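Participant: Pasting the sequence and the predicted coordinates here, then a few questions.
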Amino acid sequence: MRNPLRWPSHIQILVALISGAAVGPLLAGEQGLIGPALGEGLAQVGQLFLSALKMLVIPLIMASIIAGLNQEGSRSPLGRMGWTTLVFYIATGLIAVTVAIVLANWIRPGELNGVPLAAQIGLQTLPGDLDPTLLSGQQHIALFLQRLVPSNLVEAAVEGQLLGLILFSLLFGLALRRLHGAAAETQVRFWTGLNQVMLAITDGIMRLAPVGIFALIAAMTARTGFSAAGPLLWFMATVMAGLLIHLMVTLPLLLRWIARVPPRRHFQAMMPALLMAFSTSSSAATLPVTMDCLERRAGVSRRTAGFVLPLGATVNMDGTALFECVVVLFVAQLYGIDLTLAQQALVLAVALLTSFGVAGIPSASLVSIAMILSVLGLPLEALGLVLGVDRILDMSRTAVNVFGDTVGAVVVARLEGEQEILIESPDVREHRLREQGD
């Protein structure tokens, strides 16, 4: 029998995911067959693994963007790459929210035989720690701009507001491109070296991924079990249907038609990142893994991956925007409120805009959803229903967000003329690179 330590990384992660889900219920409650103490210990192990990944995010983002903008031989027009990336993210986001609105109006998860379910479901109030200050549209735009241009970059980085960090890194990298001589050469060597060091650390931490993911999933299922869905199955089904359409239809078609690469091979290459995103519900924590998969398993250049992925991890939230649309229409249907076409168009636009810059951490979109509900005058208390089933949906939409980032990187790379993308099996390529010591 083949040594499990020599299994491909995505197989190890998948086994850890399934094993954690199987062991978790044995740890639940005082009557758990193994005991809650072990469950708490696993939760600590999982959090340590998650913290190790998050520790890499800030230096990795800065180094990858700055080094990517100044990589040797990367003097093709930067504006074209930037505009291509932006157009791709906006287009896929619009497709995602349109699918969400169509499905929510067709399935109508907030009703049963045409009767609103609010009276039949005990609505909970929104927990105080998630109850945001109600913001007008103008105030929300102002908050977005403040995060885009923070007065204190270090404070913004500590608080996980990555928009300002990405903008600063872009400005730094663009300014460095205009320098010449020894000063420029020293800076480029420093950021390139730092980027290589961060990727090496990422590779080391990823060898512990099966252990960390087993601990995370076991601890989660010990706390929540599998019965949280209850009467919200239709709501969950609507969200999952939208996510599956985007994951299995929209994005693969873009890979086939625009990038002209095999979607199946891309899925294989990104499997470790998808499993990581699903396990952690954090696109920010998954970023180091995503970059490693794109470069080592798919063959995308460091320049393109370093530019597109950090930007996508902050502004490309197709799954989040889709989820926000379904939640808002679900709440309206619960109370028998028929939103007009204009109001649904507003939901579409606001969901797309608020998904830009949503923190890449679990359940961060709930605050944005509360803002959209307040703009439409819908009750916030219905969000309490969503909290009961948000974890599994958060895991799923994070995986879609991450996969959308990788598709964007492949599309941009192909449009930039890169040819060595997915020309061989991802596992074969990764094994070959490891043997070469790359």
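Facilitator: Nice, thanks for sending it over.

Participant: make it CA atoms for all contacts and neighbour counts henceforth
Facilitator: Will do.

Participant: give me every residue that touches P426.
Facilitator: Contact analysis of P426 by C-alpha atoms under 8 Å, 6 or more residues apart in numbering lists 265, 268-269, 296-298.

Participant: Kindly recompute the last result at 7 Å.
Facilitator: By C-alpha atoms under 7 Å, 6 or more residues apart in numbering, the contact list for P426 reads 268-269, 297-298.

Participant: Give me the subset of these lying in helices.
Facilitator: 268-269 (DSSP state H).

Participant: Just the helices from the stretch 201-350 of the chain, written as ranges.
Facilitator: 209-224, 233-245, 251-254, 263-280, 283-292, 302-315, 318-334, 341-355 (DSSP state H, counting those that start in this stretch).

Participant: can you put those in TSV and add mean neighbour count and distance to M81?
Facilitator: Listed next are those as TSV, based on neighbours: other C-alpha atoms under 10 Å; distance: least, C-alpha to C-alpha, whole Å:
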stretch	mean neighbour count	distance to M81
helix 209-224	24	32
helix 233-245	19	27
helix 251-254	20	17
helix 263-280	23	21
helix 283-292	27	18
helix 302-315	25	8
helix 318-334	27	20
helix 341-355	19	21
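
Participant: here comes the other one, which I'd like you to weigh against the first:
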Amino acid sequence: MSLTNRILLAMVLGIAVGSLLNLLLSANALGVSFGALIQTYLIDGVFDVLGRIFVASLKLLVVPLVLVSLICGASALGDSARMGPIAGKTIAFYLFTTGLAVTIALLVASIVAPGEGMNLQTSAEFVPKPAPPLTDVIVNIFPTNPVKAMAEANMLQIIVFALLFGYAMSHAGEPGRRLAGFFRDAEAVVMRMVSLLMEVAPYGVFALLSKLFAGMGASAILDLAGYFFTLAAILVFHGLVVYPMLLRVLAGLSPAVLLQKMRPVWAFAFSTSSSGATIPVTLRTVEHRLGVHNSVAGFTVPLGATINMDGTAIMQGVATIFIAQVYGIDLSMAALFGVVVTAILASIGTAGVPGVGLITLALVLEQAGLPVEGIALIIGVDRLLDMIRTVINVTGDAVASVVVANSEGQLDQEIYHASADTLDAREA
């Protein structure tokens, strides 16, 4: 069985085993004593430990992989003066798709009206952590201490430092060429570490999803079925319709090829709920299975994991309409336009802040004049929806990488169109 199929099988089994354990424990079908043992030693023990070790291993590779990939890419582009256009195209693509995502979400949610007729009361007042001012975010993009930035995994600062270092390296003559060889070797070693981790990925994915679904009952979804399925449907539409259309129109490439090769990345993104933790797998797939040159992928993927928040923007649009309907508040066109603008700016302004989805939603609700404590209504199902949002976000990172690379002549068409089995055979 191929690695992709093993990862997908582990994902399905993890969801099934976790859901079965939740059903059995909720119904007390295993007895009090045996149920407690299962909860303590299997769910909170084996599954929890294996899952956390797996995520920690992924995060271990993020900083070194982003650093060496960006340095190699920037040094390769340093003499061609294409770094600026690549950055401009990438940022423009991410901001455009974010605006499109929240606009679609507002339109569909207004039509479906998932919150009409509900008289839910907030269980507790949600107090979000305040987002930093946009001016501070812009200043903080530029590192004062690159070692500290790497220690804290500050992606934007690492990106800036790596780009400057790689550009300077390309203009340093013989010393720069010697260093370029070192970083190319380092990149090959780190990518090998990613390959080794992917061999044990099925076990990590299985443990993560088993632990999550063992503690998540179906009642949370049923209580908010209208909101949950409206948001999930829009997310799927954006991932399987909007992105493929953009890929076909902007690059003239077959979306089916990209979607097929993204399946293992989706499994990682779904199980970890983190675009950042998925960077090693996304970058490996974009470079080695979609044919994007490292000089482009090394920039687009880390930046996308930091500021590309289409899935979160969709959640903000649907949640805004949902909360407004629950409280019986009518939103004007000016308020809806403000939601779109705030969601786009928040995708950059809160980059790297923990709990970014709920923070940006708080900003959007405040801008629209809605009660922020309404967030408490949707917290119960946000964890599962966050997993789906992450899948959409990493898909957007890959599509942006392919579109930008194609426009710059940095896309290997042979690799892009090669079948997954052919590429697996080459790697073997």
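Facilitator: Thanks, I have the structure now. Please read all numbers here as calculations on a predicted model, not as lab measurements.

Participant: on that earlier part again, relative to D405 of the first structure, which of the helices of the stretch 201-350 of the first structure is closest?
Facilitator: Of all the helices of the stretch 201-350 of the first structure, helix 302-315 sits nearest to D405 of the first structure, with 5.3 Å by C-alpha to C-alpha.

Participant: what range in the second structure matches the closest one?
Facilitator: For helix 302-315 of the first structure, the aligned range in the second structure is residues 294-307, judged by TM-score structural alignment.

Participant: try stretch 337-352 of the first structure
Facilitator: On the second structure, the counterpart of stretch 337-352 of the first structure by TM-score structural alignment is residues 329-344.

Participant: Kindly report the same for stretch 281-288 of the first structure.
Facilitator: Mapping stretch 281-288 of the first structure onto the second structure (TM-score structural alignment) gives residues 273-280.

Participant: Contacts made by that stretch with the rest, please.
Facilitator: 55, 58-59, 61-62, 65, 194, 268-269, 301-302, 305, 386-387, 390, 394.

Participant: out of the helices of the stretch 201-350 of the first structure, nearest to R108 of the first structure?
Facilitator: So among the helices of the stretch 201-350 of the first structure, helix 318-334 is nearest, using C-alpha to C-alpha, at 7.0 Å.

Participant: That closest one against the second structure, how far on average?
Facilitator: For helix 318-334 of the first structure, the mean deviation from the second structure after alignment is 1.6 Å (mean C-alpha distance after the TM-score superposition for the first structure).

Participant: name the helices or strands packed onto that helix?
Facilitator: In this structure, helix 318-334 of the first structure makes packing contacts with helix 78-107, helix 233-245, helix 341-355, helix 365-376, helix 383-415, judged by 3 or more C-alpha pairs under 7 Å, 6 or more residues apart in numbering; DSSP states H and E.

Participant: Mean neighbour count, these: which tops it?
Facilitator: helix 383-415 (a mean of 24; mean count of other C-alpha atoms under 10 Å).

Participant: returning to what we had before: which among the helices and strands packed on helix 318-334 of the first structure is found nearest to S227 of the first structure?
Facilitator: helix 383-415 (9.2 Å).

Participant: mean deviation of that closest one from the second structure?
Facilitator: Mean deviation for helix 383-415 of the first structure: 0.7 Å (mean C-alpha distance after the TM-score superposition for the first structure).

Participant: G217 of the second structure maps to what in the first structure?
Facilitator: G217 of the second structure maps onto G225 in the first structure, by TM-score structural alignment.

Participant: Now do the same contact list for its match.
Facilitator: G225 of the first structure makes contact with P25, according to C-alpha under 7 Å, 6+ apart.

Participant: For R391 of the first structure, see how far away it is.
Facilitator: 11 Å (C-alpha to C-alpha, to the nearest Å).

Participant: that older thread, run the contacts of P426 of the first structure past the second structure and keep the common ones.
Facilitator: Compared against the second structure with both residues aligned by TM-score structural alignment, their matches' C-alpha atoms under 7 Å, the contacts of P426 of the first structure retain A269.

Participant: for the contacts of P426 of the first structure, which one is nearest R177 of the first structure?
Facilitator: A298 (27.1 Å).

Participant: what about the closest one, neighbour count?
Facilitator: Using other C-alpha atoms under 10 Å, A298 of the first structure is surrounded by 28 other residues.

Participant: before we move on, what about M1 of the second structure?
Facilitator: 5.

Participant: Tell me who's in contact with it.
Facilitator: M1 of the second structure sits next to no residue when contact means C-alpha under 7 Å, 6+ apart.

Participant: Which position in the first structure pairs with L58 of the second structure?
Facilitator: In the first structure, L58 of the second structure lands on L53 (TM-score structural alignment).

Participant: The first structure: which residue goes with H238 of the second structure?
Facilitator: Aligned partner of H238 of the second structure by TM-score structural alignment: H246.

Participant: Relative to V289 of the first structure, which of the helices and strands packed on helix 318-334 of the first structure is closest?
Facilitator: When these are compared (using C-alpha to C-alpha), the closest one is helix 383-415, at 10.3 Å.

Participant: Alright, I will stop here.
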